[in-house]
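Student: Fold the following.
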Amino acid sequence: MERTIEGIKDDPIWNPPAKVFSYLYKGKVVYYIPQRCCDIPSILMDGECNIICSPDGGISGTGDGKCPDFFTSRSNEKLIWEDLRM
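Tutor: This is a model prediction of the structure:
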């Protein structure tokens, strides 16, 4: 996850600023990066930082449809990192 965060830091500041959350989902720790703007989808990654799905965002606003139960099934939210650059 550190490499992913460092990659975000190399980008211009997102609007809204980037955040990374961890959750328990289907018995495993996952990392969620909310959509950053307009038609850009969110990203859900497993503990190895492999992309699982895009729960929301994108052109339809509903992600890629590969994990439609994420928002109702997730638990144990923790804010892992927030981009505080101005």
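
Student: contacts, neighbours, all on C-alpha from now
Tutor: OK.

Student: Return the distance of the longest helix seen in the chain from the chain's centre.
Tutor: In terms of residue count, the longest helix belonging to the chain (DSSP state H) is helix 2-10. Taking CA atoms, centre = their mean, to the nearest Å, one finds helix 2-10 lying 13 Å from the centre of the chain it belongs to.

Student: buried sites along it?
Tutor: Within helix 2-10, the residues scored as buried using 16 or more other CA atoms under 10 Å are 5, 8.

Student: so Trp14 makes contact with Arg36?
Tutor: Yes - the criterion here is CA atoms under 8 Å, and Trp14 meets it with Arg36 at 6.2 Å.

Student: ok, the residue nearest the centre of the chain - contacts?
Tutor: Centroid-nearest residue in the chain: Ile33, 1.7 Å away (criterion: CA atoms, centre = their mean). By CA atoms under 8 Å, 6 or more residues apart in numbering, the contact list for Ile33 reads 18-21, 42-44.

Student: Which one of those is nearest to Ile51?
Tutor: For the contacts of Ile33, the residue nearest Ile51 by CA to CA is Leu44; the value is 5.9 Å.

Student: next up, for comparison:
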Amino acid sequence: MNNAITRLFTVAFVFLAIACKSTESPVGPYAPWLTDLIHQLEQEAPANPPAKIYRYTYNNQEVYYLTSRCCDIPSKLFDKSGNQLCEPDGGITGRGDGRCTDFAEKRTKETLIWEDKRER
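Tutor: Down below sits the predicted model:
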């Protein structure tokens, strides 16, 4: 009888663990605007190449770089408050909007913050 009870509790525990597992993606302890951006990207179809967000230091400030989704779509660079600073690259010319042409050369302290790991 003890084996049956042990098995029953084991099965119940496994089902409980599966039921309690969060289905939301972990987005970390980020600023609300960044969490919102990640959730927005997760609601869209997966990009090719996959969307990524990096944190850098650029012009002595913390910035966040959202990679280009494809081809003519420009990347986006945000300050730590979520204000868009520029589009460093991509677009029709591949050079972004021209407002931060030195971003690739001056950025430092690269940290991958988030990557869309969904299959296309």
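
Student: Could you quantify their similarity as a TM-score?
Tutor: Laid over one another, the chains give 0.97 as their TM-score (TM-score structural alignment, normalised by the length of the first structure), with 86 aligned residues with a CA RMSD of 0.6 Å.

Student: Can you find the partner of the residue nearest to the centre of the first structure in the second structure?
Tutor: Matched across to the second structure, Ile33 of the first structure falls on Leu66, judged by TM-score structural alignment.

Student: any idea how far its match lies from Asp79 of the second structure?
Tutor: According to CA to CA, to the nearest Å, Leu66 of the second structure and Asp79 of the second structure sit 11 Å apart.

Student: Pro88 of the second structure now?
Tutor: Separation of Pro88 of the second structure from Asp79 of the second structure (CA to CA) stands at 13 Å.

Student: Looking at those two, which has the bigger crowd around it?
Tutor: Legend: neighbour count by other CA atoms under 10 Å for Pro88 of the second structure and Asp79, higher for Pro88 (25 against 18).

Student: residues in contact with the spatially closest residue to that one that is not a sequence neighbour?
Tutor: Closest residue to Pro88 of the second structure apart from its sequence neighbours, by CA to CA, 6 or more residues apart in numbering: Gly96 at 4.8 Å. Counting by CA under 8 Å, 6+ apart, Gly96 of the second structure touches 74-75, 86-90.

Student: picking that back up, looking at the contacts of Ile33 of the first structure, which has the most residues close by?
Tutor: Per-residue neighbour counts (other CA under 10 Å) across those peak at Leu44, which has 24 neighbours.

Student: secondary structure element for it?
Tutor: According to DSSP states H and E, Leu44 of the first structure maps onto strand 43-45.

Student: So which bit of the second structure is that strand matched to?
Tutor: Alignment of strand 43-45 of the first structure against the second structure: residues 76-78, by TM-score structural alignment.

Student: The first structure: which residue goes with Ile113 of the second structure?
Tutor: Using TM-score structural alignment, Ile113 of the second structure pairs with Ile80 in the first structure.

Student: Its match reaches Ser22, doesn't it?
Tutor: Yes - between Ile80 of the first structure and Ser22 there is a contact under CA under 8 Å: 6.4 Å.
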